[in-house]
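Peer 1: 3D model of this:
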Amino acid sequence: MLEQENIEYEKAVLVGIITQSQDEETSTEYLDELEFLTYSAGGEVLKRFTQKMDRPDPKTFIGSGKMEMVRQFVEEHEIGTAIFDDELTPAQQKNIERILKCKVIDRTYLILDIFSQRAQTSYARTQVELAQYEYLLPRLVGLWTHLERQRGGIGMRGPGETEIETDRRIVRDKISLLKKKIKSIDKQMSTQRGNRGALVRVALVGYTNVGKSTLMNAISKSDVFVENKLFATLDTTVRKVVIRNLPFLLSDTVGFIRKLPTQLVESFKSTLDEVREADLLLHVVDISHKSFEEHIASVNKILDEINSADKPTIMVFNKIDQYKAEDFDETDLTIERTTANYSLEEWQKTWMNKLGDRVLFISALNKENFDELRKKVYDAVREIHVTRFPHNHFLYPEYQETVE
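Peer 2: Next up, the predicted model:
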């Protein structure tokens, strides 16, 4: 415990832009998330910089005036890292590093860094390593600062260029080897999934840090790592769960996030096989987060990408113990009422009502409304099981209201 208290956080600044497609409110939300990502990676954000632009500057992402402000702050406060909210091109990264004289990374690299810290199994580490090498490959030029004076042309194709080509070849070979390794592990995991028999498979899905692992622990009485950081759980955990006398398999998967790097979506496609092969999804949502509707949309987008959007789904709105509606004064006609003022009861009457009986509100931490959760999961699993084995229906009677 003492060790955690003595952790030295790396000082960082965040940089984002406000555009027509990303207004000020959205930019603030993204930077909030970026700050949480920075904290999860072991950094402390001292200041944020934003600039209104039509599009990012192709050379330095932000304008020269704003960049000078960032440089002065970095110098005065001995900042170690500048983190940009969007993916930087290799040229932008090189130019910014030259100006700021500190480490410059983007959102993609930050997420990759967190993933590399969180990966526990050989499989997860291999997936992260592959994503890192694929990110690194186009940026190799930026790593060779001694080539800055070489501009190409006759007589200028010196050993430096050969050095880059050699490194590119090494990285490409490494990528090829990692892909083969993942393919081999995929086959083993596919066999393992096949050996689980005919049990109904239920997968927990949702945005990162919504409480999936806490819910997994509460339902399966297992001991899955839980921490209030993004991507605390990276490796898929599968547990056999029994509600009443009905057994099924429950898996906890990696959390989704907005602006998830393409390299990671590709590398973790196989991890998401647990989702793809599931019979039922429990889509866990942190209803206490002001952007929970956007989180739902982000998760649905990735589910669509892996052809899992049309699976039977129960929407589990978690963290009701932390939900607080903003105060609204009905007598003040100058203030417009927004969804931020909705009570939980009012939320249930919105689009959530269309979900029918496949929606519930719980607190995984306090096990609030857990009887209702167990009933809904039991009924959904039973329905799938009876459809698969109609002659076994008498083994699993309708769920009784009395709790075990």
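
Peer 1: from here on, contacts and neighbour counts on C-alpha atoms
Peer 2: Noted.

Peer 1: can you tell me the helix or strand for L204?
Peer 2: Here L204, judged by DSSP states H and E, is contained in strand 201-206.

Peer 1: now do T28
Peer 2: Short version: T28 belongs to helix 24-41, going by DSSP H and E.

Peer 1: Now the element after that helix, going C-ward?
Peer 2: In the C-terminal direction, the helix or strand that comes right after helix 24-41 (DSSP H and E) is strand 43-52.

Peer 1: Which residues outside that following strand are in contact with it?
Peer 2: Residues outside strand 43-52 that contact it (CA atoms under 8 Å, 6 or more residues apart in numbering): 9-19, 31, 35, 38-39, 62, 66, 70.

Peer 1: Here is the second sequence; please produce its structure so I can put it next to the first one:
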Amino acid sequence: MLEKKAIDYEKAVLIGVINKDQNDAKVKEYLDELEFLTYTAGGEVTQRFTQRIEVPNPKTYIGSGKMEEVQRYVKENEIGSVIFDDELSPAQQNNIEKILKCKILDRTSLILDIFAQRAKTSYARTQVELAQYEYLLPRLTGLWTHLERQRGGIGMRGPGETEIETDRRIVRDRIALLKKKLSKIDRQMETQRGNRGALVRVALVGYTNVGKSTLMNVISKSDVFAENKLFATLDTTVRKVVIGNLPFLLSDTVGFIRKLPTQLVESFKSTLDEVREADLLLHVVDISHPNFEEHIASVNQILDEIKSADKKTIMVFNKIDQYEAEVIEDDDLVTEKTKAHFTIEEWKKTWFSKIGDRALFISALNKENLDEFRKRVYDEVRDIHVTRFPYNNFLYPEHLDQY
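Peer 2: Model prediction:
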């Protein structure tokens, strides 16, 4: 039997704040996601700290008493990174670093670090590098002393590793060069998209880790990398798929997330162009996640930002095999029934009913209900194709025995 390779996780602490915009339950949910992000980046969360504070401290984000509590824990437990759930200002990051004497990250820098790990192609690396530089530019003052003290680990990948670029002017020149490089690649990709001919384009969109890549593999019979970690997919993958006798292009795009850094939205503009130019969106949702409704809202918000919210969309509720409703015992007269207790059938009677046949329930991993899924996608793609090419109707029989 092969020995499992030990993974050396870096010890990390998470910090969140409770205020009028996010209550205790919301902060717990955000920190749960932040912990998953930390794990994806190679960290192990040993402690969480939360503080009820209406207005963040302009110098240290959290109050002095809480900061002392964090400081004691960091020192006693040899913590490598302290990660805040909200974006810190350059001054806050610098001040906190002087107090805690360890790496200080926020959600934005953590996501950028994960993207730096996941970027495999030259194009993805260029996109991530641009986003990193734009994030780091106002933080250069405190960054290099930080690097002299400790190198490597979470948040230390990419452009932050070269001390030679301490000069702001050089960094700005680098940003300009990267933008020029991306602009050239964008034009090339636009030409490639134009050369795909008249095929209908379908794009998979959704929150990160909802199973888009797994679904892509099942439909296209390809081998797109899929893993139970956040942002497993960065590069857009496009495959030609044939259902029945009808070919179309299917693209798997980068997963969305709450508080997605604006730097990434901008630098991944061309990747998101696959969504903008799609004829049909398959919005994949992890229905087994307790907060899937908020994930839907987050995705819809980003779709709105990239002017794609009005596209024809099918909601694909994935992971039905993992869905479990909380059970209320017959003799429990106290517990009030909430959405957490809904079965999938009960969910279908809520706002789901307004979607009608534009909602599908599948398990991509276990291949449940995929025949219904293929038929629905076929019908939608056929309608788009017939509308675009009304003289080719003879290609599509009214009834197909097999999809």
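
Peer 1: thinking again about what came up before, other SSEs contacting the helix holding T28 of the first structure?
Peer 2: If you count contacts as 3 or more CA pairs under 8 Å, 6 or more residues apart in numbering; DSSP states H and E, helix 24-41 of the first structure packs onto strand 10-18, strand 43-52, helix 107-118.

Peer 1: What helices and strands are in contact with the longest helix along the first structure?
Peer 2: Longest helix of the first structure, by residue count under DSSP state H: helix 159-194. Where contact means 3+ CA pairs under 8 Å, 6+ apart, helix 159-194 of the first structure is packed against helix 122-136, helix 140-143.

Peer 1: Please identify the deepest-packed of those.
Peer 2: helix 122-136 (a mean of 20; mean count of other CA atoms under 10 Å).

Peer 1: Give me the mean deviation of that helix from the second structure.
Peer 2: In the superposition against the second structure, helix 122-136 of the first structure averages 0.5 Å from its aligned positions (mean CA distance after the TM-score superposition for the first structure).

Peer 1: ok now that helix, how far from the chain's centre?
Peer 2: When distances are taken as CA atoms, centre = their mean, to the nearest Å, helix 122-136 of the first structure is centred 16 Å away from the chain's centroid.

Peer 1: same thing with stretch 347-362 of the first structure?
Peer 2: 24 Å.

Peer 1: Residues touching it, excluding its own?
Peer 2: 313-320, 368-370, 372-373, 376.

Peer 1: and if you look at stretch 382-394 of the second structure?
Peer 2: Applying CA under 8 Å, 6+ apart, the external contacts of stretch 382-394 of the second structure come out as L199, V200, L246, D279, Y396.

Peer 1: now the helices for the stretch 251-400 of the second structure?
Peer 2: All helices of the stretch 251-400 of the second structure, identified by DSSP state H, counting those that start in this stretch, fall at 262-267, 269-276, 292-305, 344-347, 352-355, 370-388.

Peer 1: Would you mark the buried spots in the last one?
Peer 2: It refers to helix 370-388 of the second structure. Using 16 or more other CA atoms under 10 Å as the test for burial, helix 370-388 of the second structure gives 370, 373-378, 380-382, 384-386.

Peer 1: so that helix matches what in the first structure?
Peer 2: Aligned by TM-score structural alignment, helix 370-388 of the second structure falls on residues 370-388 of the first structure.

Peer 1: To what extent does the matching stretch diverge from the second structure after superposition?
Peer 2: Counting by mean CA distance after the TM-score superposition for the first structure, stretch 370-388 of the first structure comes out at 0.3 Å.

Peer 1: can you give me the offset of that stretch from its chain's centre?
Peer 2: Centroid separation for stretch 370-388 of the first structure versus its chain: 28 Å, with CA atoms, centre = their mean.

Peer 1: cool, stretch 38-54 of the second structure as well?
Peer 2: 18 Å.

Peer 1: what's the spacing between the residue nearest to L250 of the second structure when sequence neighbours are not counted and V238 of the second structure?
Peer 2: Once flanking residues are discounted, L250 of the second structure sits nearest to V202: 4.9 Å by CA to CA, 6 or more residues apart in numbering. Taking CA to CA, to the nearest Å as the criterion, V202 of the second structure is separated from V238 of the second structure by 9 Å.

Peer 1: The residue lying closest to M189 of the second structure once chain neighbours are set aside: neighbour count?
Peer 2: Distances taken as CA to CA, 6+ apart place S270 nearest to M189 of the second structure, at 7.8 Å, with adjacent residues excluded. Residues lying near S270 of the second structure (other CA atoms under 10 Å) number 20.

Peer 1: so D235 of the second structure makes contact with S270?
Peer 2: No - D235 of the second structure is beyond contact range of S270, at 10.5 Å (criterion: CA atoms under 8 Å).
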